[in-house]
Each structure stands twice: as structure tokens, then as C-alpha cells.
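Enquirer: for reference, the sequence and a predicted model appear below.
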Amino acid sequence: MKQDFMCVIPARFGSSRLPGKPLLLLAGKPLVQWAWESATASDAGEVVIATDDRRIAAAAEGFGARVVMTRDDHPSGTDRLAEVAESLQLSDDQVVVNLQGDEPSVSPRLLNQVAQLLIEHSDASMSTLSEAIHDPADFDNPNVVKVVRADTGRALYFSRASIPFSRDGDQPLFEGLVQRHLGLYGYRAGLLRRFVGWPESALERTEKLEQLRVLQAGEGIWIAEACAPSSPGIDTQAQLDSLNRQWAGQ
């Protein structure tokens, strides 16, 4: 059953590592189309592709997507979402789920889950998901963002550091205390409006994690363990080539 949340897919043409990424083909379809199809299979009442590029807009309209054109100078996808909220005059309570356009196989169940967290927790401004870490190499990898949360589900902190730290050195990873953050977010439109008015926070600048701007401002982020396996994004041509071969059964 469709729910009262909107899914927005930010898609920008410029990318230092993979220019034109949203339009690159995976199994014959643009990456952004795979993301859109995942979103339309979710319970979202509406799915929008937000882009600053007419080529992406033309491709998206060609496969039936609704497109909102945005500025080309946004520093982050969150800023792009905030412009969409203003452009569409969304109410402050409207739930908006952000799906990256380079995640071609994300489970629609995850989109529903991150939206449901906001629907169930009226005091939450933002929501996201995590999954257990079992590999010690991931725990020590600064490119794997870790998160700790309260028993209520409220996020306590996100870090590139190895948290929580085991003072006695005997805390096994598989007990579930160590969680990897997944880059899938739900927002209330009002939070998006407030976010772009806040300056970059000291924690955000230090860790290079924009969700820390929200925590440092005193806003609540609710987090739950993902109900389905996560979907890796595509950042390089080699990753795209590998996935094309995999999907082709080679």
C-alpha cells in the first residue's frame, strides 16, 4: 500500500571519478533508471528525480519519471533535496527519502523502513539504517562509517573511527554493537529547510560526515538495523564493468 512519503533521487552529471554517472548503462539501462525502478517498487506515494542537467532530465522523462530541475552549485545532495522541498512547497512534516542514483539494486524494503522510522517517531527529524560489521578490517577502515545508538533507536554518534572502543580488547564484533552506517536517509522537509541554514559544524568538518551537523544542532536521528541486505553504490568504471559482467552471467 502506498504511503505518505516521497522518494527523491538526486542525480548530477558532474562527477570527478565517473562523469555522467547517472546515464551510464547497466544491463542496457541508465543507472538512474535502476534507482527509479527500485523507488517506484517501494510504498512511496511519489518518486522524483532531482537533477541540474538537461541530459539526465531528458533520459528520466523518457522512462516516465517526474523530474525537478535544481541549481548546479549545491555542495551536497541534502542541499539539493532542500531545494526540491521548497520548489514543491512540501509541508514541514512531509517525509522525504533520499535515494542515491548510483545504487541500482537497493531493496524497496529499505526505502519503506527508513520512511517508517519517521512515521512511527514523531520526535525524529531524520532517519537512517545500519548493519552489523563482522570483518575486523571494516571496523578499522575509516571509509566504513560506524554508528552507535541508544536503546530507543536514537543515533548517538557517527564516526570514521573504530567505535565503540573496547577498553578490555575482548568485545567480539558479531555481538551487534558494531554497526556500519548505510547512506540511506529519511528527512522531514522541515529538517531540510533548517539544515541548509546551519553553518558547517565542527564535528562535520572534522569527520567529513554531514549527518553530524544534525546531531550537533540537537536534532534527533533515528536508526534501525536494515531489514534487507544493503546495495553498494558505483563510484568507478571498474565497478560498473564488474557489475555488468556479473548481471550478464559472465
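Expert: Good, I have the coordinates.
Enquirer: C-alpha only now, for contacts and for neighbours.
Expert: OK.
Enquirer: in three-state terms, label the residue sitting nearest the centre point of the chain for me.
Expert: Nearest to the mean C-alpha position of the chain, by Cα atoms, centre = their mean, lies Leu184 at 2.6 Å. Of the three states, Leu184 takes strand under DSSP: H, G, I helix; E, B strand; the rest coil.
Enquirer: now it: closest residue in space that isn't a chain neighbour?
Expert: Thr128 (5.7 Å; Cα to Cα, 6 or more residues apart in numbering).
Enquirer: now the strands for the protein?
Expert: Assigned by DSSP state E, the chain shows strands spanning 3-11, 25-26, 29-30, 44-51, 66-69, 95-98, 126-132, 146-149, 155-159, 179-188, 221-225.
Enquirer: okay, those, which one's buried deepest?
Expert: strand 95-98 (a mean of 27; mean count of other Cα atoms under 10 Å).
Enquirer: residues making contact with the longest helix along the chain?
Expert: Counting by DSSP state H, the longest helix found in the chain is helix 108-120. Defining contact as Cα atoms under 8 Å, 6 or more residues apart in numbering, one finds that helix 108-120 is touched by 5, 38-39, 41-44, 95-97, 99, 124-129, 184-188, 222-224, 226-228.
Enquirer: related to what we said a few turns ago, now the strands of the chain in JSON lines, with distance to Glu83?
Expert: Formatted as JSON lines, those follow (distance: least, Cα to Cα, whole Å):
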{"stretch": "strand 3-11", "distance to Glu83": "11"}
{"stretch": "strand 25-26", "distance to Glu83": "28"}
{"stretch": "strand 29-30", "distance to Glu83": "24"}
{"stretch": "strand 44-51", "distance to Glu83": "9"}
{"stretch": "strand 66-69", "distance to Glu83": "9"}
{"stretch": "strand 95-98", "distance to Glu83": "12"}
{"stretch": "strand 126-132", "distance to Glu83": "17"}
{"stretch": "strand 146-149", "distance to Glu83": "28"}
{"stretch": "strand 155-159", "distance to Glu83": "26"}
{"stretch": "strand 179-188", "distance to Glu83": "13"}
{"stretch": "strand 221-225", "distance to Glu83": "21"}
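Enquirer: put this next to the previous one:
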Amino acid sequence: MKIISMIPARYSASRFPGKLMQDLGGKTVILQTYQATVATNLFDDVIVVTDSTVIYDEIATNGGKVMLSKKEHDCGSDRIAEAIEHLDVDVVVNVQGDEPFTDEVSLRKLIAVFKEDTKKEVDLASLMVHISNEDEIKNPNTVKVVLDNKNFALYFSRSPIPYPRDTSVAVKYYKHKGVYAFRKDALLDFYRLPMLTLEASEKLEQLRYLEYGKRIKMVETSVEGVEIDTPEDLERAKKLWK
């Protein structure tokens, strides 16, 4: 089984343009993410795929592997799909360019899902973190996921799910981390299928997989790190990095 990691890296982020080129511990965010992923030694290859010549040059001049997208893309999955369409791979792990704290233990858990899935019942695997802070549960920038009894995703939402109508029920809330592992065929299906209403409404690309009947196995991790979406996130990341 050939397993690679692809790191989609868009320069013009809506909330924090140029965030991937910001300094974190003496290197740019995107370079820290790339080097941390390589250092896990879990992958046959690690490649950054970007729409930006600035990011391309940053990775290339530091000895990394990088590809330039040929088309405009609305999401990271599309960008990766274009890049791997003609590559000989079985499983692709998407590490977000703004997640420099993604760790080896969590990635190893994702890869294990596919190595143990002899019946090929899993199309995707992704990470989640248990959360209990009420503000985080209500925050629309924190994407929540609910599961069936085998840890397959039932739904993702920016809203608090499940809704706590009965507060006496001990419900656990999970935050979805944007780290995915795909079977190549599932990713290419995503690339070729049109967006439907749930994805369009919530602006969550993982809902396209669910709407078309794909199965997403969720894997719990205790490593949360920091997703750098805002300047405030970057300051938190700098403190954590130290």
C-alpha cells in the first residue's frame, strides 16, 4: 500500500491572507508544517500543492517537494485531487498547511485505519478532539461531528451538535480537525461530483462525501495544537511553539 501526504497551501486565506508565510519559530508556518510531516517518517512521499509562486519558492528553496496547481480550486480536496489524479498511490493523507502541530501519533492512527480495513469499508478517515468548553462548542468556527456506534461520521456542523435539549444526558462533543486520509478513488469521486446543498450551506467540504454516501471513519486524538486561522491564533501558536 503506497501512502503519501499532500499539504494543500493557499496563499489568499479570507480571514488571514498570507498566514502560511508568517513566522513561527524562525521559519514560515508552511515550512514548519512540511518539515514536521516529513519528520514523522510515515509516508512514501510528502508534497505541498499550492496556487502561489511565493509558497512554491519557499518550499523548493528549502529542499522540499512542491507542485503548482494548474486550475483554480475552492477547497483543499480539489487541489489535492488534481495533483494526485495521475500518481500511483493508494491512500492520500491531507495535512492542512496551517496545522504545524500535527503529530506522528495522530497520523499513525489514521494510516492504521486503512491497513486494518481489509474489506475496504472506509472511504476516508479523519481526526477529532473531545471538547468540553461551552464557548468552543457554540463557536461556528469550531466544526463539530456526531458519530454512529462504530465511530463513522453521521454529520458535521458549525452548530452545536447534538443539541442539548436534555441537559441531564452525558453527551460528548467532538471538534473535527481538518486532517484527512482518503482512498484515491474516493478523493477523485469528490473532485468530479458537484457540490450539493448541505456543503453549500455549511461551507464544509466533508459534507459532500456524506451526501454522496461515502463513509468517514473518525479517529480520536488528544493532540489539539493550534489551527492558524487568525492573527490571534498565530500568537497562540508562537507561545505554544516555545
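Expert: Received, thanks. Everything numeric in this text was worked out from a predicted model, so none of it was measured.
Enquirer: TM-score for this pair?
Expert: The TM-score (TM-score structural alignment, normalised by the length of the second structure) is 0.90; 239 aligned residues with a Cα RMSD of 2.0 Å.
Enquirer: how about the strands of the first structure, which one is nearest Glu86 of the first structure?
Expert: strand 66-69 (11.1 Å; Cα to Cα).
Enquirer: on contacts alone, who are the packing partners of the closest one?
Expert: With contacts defined as 3 or more Cα pairs under 8 Å, 6 or more residues apart in numbering; DSSP states H and E, strand 66-69 of the first structure has these neighbours: strand 44-51, helix 54-62.
Enquirer: now render these as TSV, adding distance to Arg160 of the first structure.
Expert: Converted to TSV, those look like this (distance: least, Cα to Cα, whole Å):
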stretch	distance to Arg160 of the first structure
strand 44-51	29
helix 54-62	33
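Enquirer: looking at the ones you listed, which is closest to Pro30 of the first structure?
Expert: helix 54-62 (8.3 Å).
Enquirer: hmm, back to that, how close does the counterpart of the residue nearest to Leu184 of the first structure in the second structure get to Val91 of the second structure?
Expert: Alignment note (TM-score structural alignment): Thr128 of the first structure maps to Ser126 of the second structure. According to Cα to Cα, to the nearest Å, Ser126 of the second structure stands 13 Å off from Val91 of the second structure.
Enquirer: now for these two: what residues contact both?
Expert: Common neighbours of Ser126 of the second structure and Val91, using Cα under 8 Å, 6+ apart, are Ala181.
Enquirer: contact partners for the residue in the second structure that Pro104 of the first structure lines up against?
Expert: In the second structure, the residue matched to Pro104 of the first structure (TM-score structural alignment) is Pro100. Taking Cα under 8 Å, 6+ apart, we find Pro100 of the second structure in contact with Val29, Ile30, Gln32, Thr33, Tyr34, Ala36, Val226, Glu227.
Enquirer: ok, now Glu83 of the first structure?
Expert: By Cα under 8 Å, 6+ apart, the neighbours of Glu83 of the first structure are Thr70.
Enquirer: what lines up with it in the second structure?
Expert: Under the alignment (TM-score structural alignment), Glu83 of the first structure maps onto Glu82.
Enquirer: likewise Pro232 of the first structure?
Expert: So Pro232 of the first structure corresponds to Val226, using TM-score structural alignment.
Enquirer: mind listing what the closest residue to Arg66 of the first structure other than its chain neighbours touches?
Expert: Nearest residue to Arg66 of the first structure, sequence neighbours excluded (Cα to Cα, 6+ apart): Val48, at 5.2 Å. Applying Cα under 8 Å, 6+ apart, we find Val48 of the first structure in contact with Met6, Cys7, Val8, Ile9, Ala65, Arg66, Val67, Val68.
Enquirer: how many other residues sit next to the fifth one?
Expert: Ala65 of the first structure has 19 neighbouring residues, counting by other Cα atoms under 10 Å.
Enquirer: what residue of the second structure matches up with it?
Expert: By TM-score structural alignment, Ala65 of the first structure lines up with Gly64.
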